[in-house]
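Student: Sequence and predicted structure below; questions after.
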Amino acid sequence: MDSTIRLITKATTWQVLGLFSMMLIGYLVTGSVAAGGGIALAGAITGFVAYFIHELIWSKIAWGRVQNGVSDPKAL
């Protein structure tokens, strides 16, 4: 199970990458750096929250986990 700080770090680095790609897409669509940045920021905040919640939920699900090369029999 990942620690909370690891989850936050993973979500942050993912969103930084997404922020830059969305800013570029927003700029290409609108022709405006400000509009592209606004679109990217809204997307980044929404995506960060959604990703973090998604990871928290999956960290509590044992299905498909492998420990020491052996699947968890309770996960089946």
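Tutor: The structure has been received and is ready for your questions. Numbering: from 1, shown residues only.

Student: When you work out contacts or count neighbours from here on, use the C-alpha atoms and nothing else.
Tutor: Fine.

Student: Spatially nearest residue to the residue nearest in space to the middle of the chain, not counting backbone neighbours?
Tutor: The centroid of the chain falls nearest to residue 51 when counting by Cα atoms, centre = their mean (3.7 Å). Nearest-residue entry for residue 51: residue 11, 6.4 Å, with adjacent residues in sequence omitted and distances by Cα to Cα, 6 or more residues apart in numbering.

Student: Is the one you found within a helix or a strand, and which one?
Tutor: helix 4-30 (DSSP states H and E).

Student: buried residues in that helix?
Tutor: The neighbour-count check on helix 4-30 (16 or more other Cα atoms under 10 Å) flags 7-8, 11-12, 15, 18-20, 22-27 as buried.

Student: Out of these, which is nearest to residue 58?
Tutor: residue 7 (11.3 Å; Cα to Cα).

Student: Am I right that the closest one is in contact with residue 53?
Tutor: No. Using Cα atoms under 8 Å, residue 7 makes no contact with residue 53, being 9.7 Å away.

Student: structure B:
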Amino acid sequence: MIAQMLFKNKEKSTYKADSSGEKPIRSVAKALSWRVVGTLDTLAVSFVLAKDIKIAASIASIDFITKLILYFFHERVWNAIKWGK
């Protein structure tokens, strides 16, 4: 689903903006940018604790993928909530 949104042609997109005017692709872009920041942090902390760049990179890679997916769905749920808008 996420990959489809990334590669779908903008004109042919079947995804509509939600009530706040935000399209799912914006949530994907936000999730990616935040995960880059978060993964760099995880890499640094893992390296300090493990003292091994291979272990730190493995931890950071798994962290990047799982939290990217979690953040996307978290963002979409919050976009559906009317509270505070």
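Tutor: Received the coordinates, thanks. Bear in mind that the values here come from a model prediction, so they are computed numbers and not experimental data.

Student: before we move on, back to that, can you convert the buried residues of helix 4-30 of structure 1 into CSV and add a column each for distance to residue 40 of structure 1?
Tutor: Putting the buried residues of helix 4-30 of structure 1 into CSV (distance: Cα to Cα, whole Å) gives the following:
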residue, distance to residue 40 of structure 1
7, 21
8, 19
11, 16
12, 14
15, 10
18, 8
19, 5
20, 7
22, 5
23, 5
24, 8
25, 9
26, 7
27, 9
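
Student: tell me the residue furthest from the middle of structure 2?
Tutor: Farthest-out residue of structure 2 from its mean C-alpha position, per Cα atoms, centre = their mean: residue 51, at 27.3 Å.

Student: That one -> structure 1?
Tutor: Alignment note (TM-score structural alignment): residue 51 of structure 2 maps to residue 31 of structure 1.

Student: How much space separates that match from residue 60 of structure 1?
Tutor: For residue 31 of structure 1, the distance to residue 60 of structure 1 equals 43 Å [Cα to Cα, to the nearest Å].

Student: again with residue 6 of structure 1
Tutor: Distance of residue 6 of structure 1 to residue 60 of structure 1, computed by Cα to Cα: 15 Å.

Student: Contacts only, for the residue lying closest to residue 30 of structure 1 once chain neighbours are set aside.
Tutor: Sequence neighbours aside, residue 36 is the residue nearest to residue 30 of structure 1 in space, at 6.8 Å (criterion: Cα to Cα, 6+ apart). For residue 36 of structure 1, the contacting residues are 22-30, by Cα atoms under 8 Å, 6 or more residues apart in numbering.
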